[in-house]
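Q: quick check, what structure comes out for this input:
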Amino acid sequence: MAPKTESTASGYWYPDGDGATTVDVLNLLRRYRSAETAMRARTRASMRMNETDLVALRHLLREQRAGRAVRPVDLARVLDISTASVTALIDRLERDGHARRAPHPTDRRAGVVVPTAESDAEVRKTLGPMHQRMLALVDGLSEKERAVVARFLAGMADAVGEAADGDHAS
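A: Okay, here's the model as predicted:
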C-alpha cells in the first residue's frame, strides 16, 4: 500500500466519502444522549420536578391520551418503586398541581391518578417546539432511511440492554 501523501489525504485521488465512520456514529449517538440529558434537566428545572416525577407525569399523559386509567399500583410497576414511594410521588404531583386523585371509572374500590389540564398544557408548551423539530427531521427521511435508523436504534437498545443484563449475571 502506498504511503499517504498530501494528494491522497485530501481525497484528490480517492474520494473522501460522505459516510461516517463507526466511531463518528457512536460519537454522534453520545452527543445526542448528552443533548437529551441536558434537555431533560432543563425541563425538570422549569417544571420544578425530579426525574421520577417527570417520568410519572409523561406516563400519566400518555395513558390519558390512550383512554386508559392509571391506578397507583400501575405507576409503582411502571416506575419500579414501592407503593409507599408511589404514594409520596402522587402527593407531590397533587401538591404541585400536576395530577389529582380520582375515583376509578369502573371499580368503586379503586382510585386512579389523572394529570391536570394545566400540567398537560405546561408539558406541551415546554416540549412542543422540540417535538415538532424532531418530527420534522424524521418526516424529512425517506421510508428506507427511517427503516435503517429504526433498525440501528433498536439494535443499539438491544446491545445496551444485553450489556446491562450481562452485567447482573455474574
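Q: only C-alpha atoms for contact and neighbour calcs from this point on.
A: Will do.
Q: for Glu143, what are its contacts?
A: For Glu143, the contact set (Cα atoms under 8 Å, 6 or more residues apart in numbering) is empty.
Q: from Leu79, how far off is it?
A: Going from Glu143 to Leu79 by Cα to Cα, to the nearest Å gives 34 Å.
Q: and Val114, by the same measure?
A: 16 Å.
Q: more crowded one of the two?
A: Neighbours were counted for Val114 and for Leu79 using other Cα atoms under 10 Å; Val114 has more, 23 against 16.
Q: following the host helix or strand of the more buried one, which helix or strand comes up?
A: Using DSSP states H and E, Val114 sits in strand 111-115. Using DSSP H and E, the helix or strand that follows strand 111-115 in sequence is helix 117-139.
Q: buried sites along that following helix?
A: 119-120, 123 (16 or more other Cα atoms under 10 Å).
Q: also this sequence, please, to line up against the first:
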Amino acid sequence: MSADRKTSSGYWYAAEGDRPPAVQVLEALRAYRAAESAMRLRTRDSMGMGEKDVLALRYLLEANRAGTPMSPRDLASKLGISSASTTTLLDRLSRSGHVARRPHPTDRRALVIVATEEADCEVRSTLGAMHERMLSAARGLSAEEAATVTAFLHAMAEAVEAVDETQLKEQIEDCRHPGHGAA
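A: Here you go, the predicted model:
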C-alpha cells in the first residue's frame, strides 16, 4: 500500500467532528443518493416491477413525449441488455398492460414499443408528488445557486464516470495483497 493512502478514516472522508464544507457536500450527496435509492425500491415494489422494467417504462415515456418511435432494438441498446432479454421484458410488460407493440409509423415491417396510457397514469400517480417536491426544492434556488449546483452535479457525474480500469484493478490488488508490487 502506498504511503500516501490512509489505512483508516472516519467513514471515508473525514474523522468525526472534522467536517470541512467539501465533506459536508459529499455527505449530503450521499444522503440524497440513499434516499433516491430507497424511493426507487419503493416505486418498483409498489408497481410490482424490476429495475429494468421501470427503466424501460421511463425510456418509453420519454420517447413518446419526444415523438420518437422506439424499437425493441433501441430499447435493448438503452437498457444495455440482449435482444432475448428485451423480448422477455417486453412480454412481461405487455402482459401487465404497461406496454404495447404497434406497427412502425413509416416501416410496415417493423414494430415500435409504446408505454400505455395506463402505465403513464401509474407512473405519474406513483412519482408525481415526489417530482413536484423535487421541482419545488429546485425552484427555491437563485439563478446563481442553480448554476453552481448544476455545474457541481455535472462535475460529479464526470468524476464518477472517469474510471481507469487498470489503475482500479491495481489498487484493489494492493489492498488484497499489501506489499505486492512494492519495490
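Q: related to what we said a few turns ago, which helices and strands does the strand holding Val114 of structure 1 pack with?
A: helix 51-65, helix 72-79, strand 99-103 (3 or more Cα pairs under 8 Å, 6 or more residues apart in numbering; DSSP states H and E).
Q: at 10 Å instead, please
A: With contacts taken as 3 or more Cα pairs under 10 Å, 6 or more residues apart in numbering; DSSP states H and E, strand 111-115 of structure 1 sits against helix 51-65, helix 72-79, helix 83-95, strand 99-103.
Q: tell me how far Gly155 of structure 1 lies from Ala45 of structure 1.
A: From Gly155 of structure 1 to Ala45 of structure 1 the distance is 32 Å (Cα to Cα).
Q: quick one: contacts for the residue minimising distance to the centre of structure 1?
A: Most central in structure 1 under Cα atoms, centre = their mean is Glu36, positioned 8.1 Å from the mean C-alpha point. By Cα atoms under 10 Å, 6 or more residues apart in numbering, the contact set of Glu36 of structure 1 is 30, 42.
Q: ok, now Asp24 of structure 1?
A: Taking Cα under 10 Å, 6+ apart, one finds Arg30 in contact with Asp24 of structure 1.
Q: okay, angle between the helix or strand hosting it and helix 51-65 too, please.
A: Secondary structure from DSSP H and E places Asp24 of structure 1 in helix 22-47. Using axes from the mean of the first three to the mean of the last three Cα atoms, to 10 degrees, the direction of helix 22-47 of structure 1 lies 90 degrees away from that of helix 51-65.
Q: taking helix 117-139 as reference, get the angle to helix 22-47 of structure 1.
A: 160 degrees.
Q: neighbours of the closest residue to Ala119 of structure 2 other than its chain neighbours, how many?
A: Among residues not flanking Ala119 of structure 2 along the chain, His98 sits closest, at 4.8 Å (Cα to Cα, 6 or more residues apart in numbering). Neighbour count for His98 of structure 2, taken as other Cα under 10 Å: 20.
Q: try the one 5 residues further on
A: By the other Cα under 10 Å criterion, the neighbourhood of Pro103 of structure 2 contains 13 residues.
Q: return the residues in contact with it.
A: Contacts of Pro103 of structure 2 by Cα under 10 Å, 6+ apart are 71, 109-113.
Q: which among the residues you listed count as buried?
A: Among these, those scoring as buried are 71, 111-113 (criterion: 16+ other Cα under 10 Å).
Q: which among those residues gets closest to Ile172 of structure 2?
A: Ser71 (40.1 Å; Cα to Cα).
Q: coming back round to it: check which residues of the helix holding Asp24 of structure 1 are buried.
A: 40-41, 43-44, 47.
Q: using a markdown table, lay out these together with distance to Ser170 of structure 1.
A: A markdown table is the format used below for the buried residues of helix 22-47 of structure 1 (distance: Cα to Cα, whole Å):
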| residue | distance to Ser170 of structure 1 |
| --- | --- |
| Arg40 | 32 |
| Ala41 | 33 |
| Thr43 | 37 |
| Arg44 | 35 |
| Met47 | 40 |
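Q: what about Gln64 of structure 1, distance to Arg151 of structure 1?
A: 29 Å.
Q: those two: who's more crowded?
A: Higher neighbour count among Gln64 of structure 1 and Arg151: Gln64, with 15 against 12, using other Cα under 10 Å.
Q: now do the same for the more buried one: its match in structure 2.
A: Using TM-score structural alignment, the partner of Gln64 of structure 1 in structure 2 is Asn64.
Q: check contacts around the closest residue to its match other than its chain neighbours.
A: Excluding the flanking residues, the one nearest Asn64 of structure 2 by Cα to Cα, 6+ apart is Val114, at 7.1 Å. Contact partners of Val114 of structure 2, counting by Cα under 10 Å, 6+ apart, are 57, 59-61, 63-64, 69-71, 94, 98-102.
Q: that'll do, ta.
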